[in-house]
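Asks: predicted model follows, preceded by the sequence.
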Amino acid sequence: MAEYAIVDVGGRQYRVAPGDVITVERLDAPVGQELTLDRVLMVRDADRLLVGEPLVAGAKAVARVLEHGRDRKVLVFKYKPKVNYRRRYGHRQPYTRLAIERLEVAG
């Protein structure tokens, strides 16, 4: 059984272990669905360390979708002095929360 792994989800890398809950970019999957994260870059086992080139062959992380949501609002303010130019707008990034159930390594 793998202790932890480094996975690539949505262009970002996360260190995951069974039982972890991570927040990633919004994924198109319904709540409760089981996802297979197969872009595994590294796996730490009890007695070995597997590093992919770039991916570890046969390794995957199985996760369950817990919820979808939108993050806190980030305010963006543009300002140029002496020309009366001011712009303010906000942005809320959508996210998906995943619960890592298990890590699987072939061989």
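Replies: Happy to help now that I have it.
Asks: please make it C-alpha for all contacts and neighbour counts, starting now.
Replies: Will do.
Asks: any idea how far apart the tips of stretch 75-94 sit?
Replies: Stretch 75-94 has an end-to-end distance of 15 Å (criterion: CA to CA, to the nearest Å).
Asks: now do stretch 77-87
Replies: Using CA to CA, the end-to-end distance of stretch 77-87 comes to 6 Å.
Asks: which residues touch it?
Replies: For stretch 77-87, contacts defined as CA atoms under 8 Å, 6 or more residues apart in numbering pick out 88, 89.
Asks: take a look at this one as well, against the first:
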Amino acid sequence: MSRYAMIDVGGKQLRVEQNGSHDINPPALIRGDTSDSDFDTEVSIHRVLVIRFGSRIEIGRPWLDEATVRGRISRRCFGDKKLIGGVHSERDKDGTKKNSRYRQNQVRLLVDSILSDGKKV
């Protein structure tokens, strides 16, 4: 049977399945300079948009009441390198552009359970 939930986390909508892992932008509670030993934090996400279990589909407006996705934050990871537009160097005599790149800080979310009305789906 096909079971999944659509959640809104970090300004993005993700399709998550039970026992799956996803890279997300870190929630506010774990942002900052925390060491990897502080991880394995349990989180509950209440912004659940859709839950599908077999042929039954529940759609929220905008979110489902009493629906929760529970999981753990396991470790830090980084996204792909992204290009920030051309950056002019102040000391460059030729006026050439330098391309600056960065990696988005992310964390790995391991989904433990999908709950609808307090019952496991």
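Replies: It's in. Owing to the predicted nature of the structure, the values given are computational and were not obtained by experimental measurement.
Asks: quick TM-score on the pair, please.
Replies: The TM-score (TM-score structural alignment, normalised by the length of structure 1) is 0.83; 104 aligned residues with a CA RMSD of 2.3 Å.
Asks: for stretch 72-79 of structure 2, buried residues please.
Replies: Using 16 or more other CA atoms under 10 Å as the test for burial, stretch 72-79 of structure 2 gives 72, 73, 74, 75, 76.
Asks: now do the contacts for the counterpart of the fourth one in structure 1.
Replies: Think residue 75 of structure 2. Under the alignment (TM-score structural alignment), residue 75 of structure 2 pairs with residue 67 in structure 1. Residues near residue 67 of structure 1 by CA under 8 Å, 6+ apart: 31, 96, 97, 98.
Asks: number of nearby residues for the aligned residue in structure 2 for the second one?
Replies: Under the alignment (TM-score structural alignment), residue 96 of structure 1 pairs with residue 107 of structure 2. By the other CA atoms under 10 Å criterion, the neighbourhood of residue 107 of structure 2 contains 22 residues.
Asks: contacts only, for residue 107 of structure 2.
Replies: By CA under 8 Å, 6+ apart, the neighbours of residue 107 of structure 2 are 23, 24, 25, 26, 73, 74, 75, 76, 77, 78.
Asks: find the residue closest to it in space, skipping its chain neighbours.
Replies: In space, and not counting its chain neighbours, residue 107 of structure 2 is closest to residue 76: 4.4 Å by CA to CA, 6 or more residues apart in numbering.
Asks: next up, the contacts around the residue at minimal distance from the centre of structure 1.
Replies: By CA atoms, centre = their mean, structure 1 has its centre lying nearest to residue 24, at 3.6 Å. Contact analysis of residue 24 of structure 1 by CA under 8 Å, 6+ apart lists 9, 10, 95, 96, 97, 98.
Asks: whichever strand or helix holds it vs structure 2, average distance?
Replies: Taking DSSP states H and E as the definition, one finds residue 24 of structure 1 inside strand 21-25. Taken against structure 2, strand 21-25 of structure 1 registers an average deviation of 0.4 Å after superposition, with mean CA distance after the TM-score superposition for structure 1.
Asks: tell me which residues in that strand are buried?
Replies: 21, 24.
Asks: which bit of structure 2 covers the next helix or strand after it?
Replies: The helix or strand immediately downstream of strand 21-25 of structure 1 is strand 34-37, counting by DSSP H and E. The alignment of strand 34-37 of structure 1 onto structure 2 (TM-score structural alignment) spans residues 42-45.
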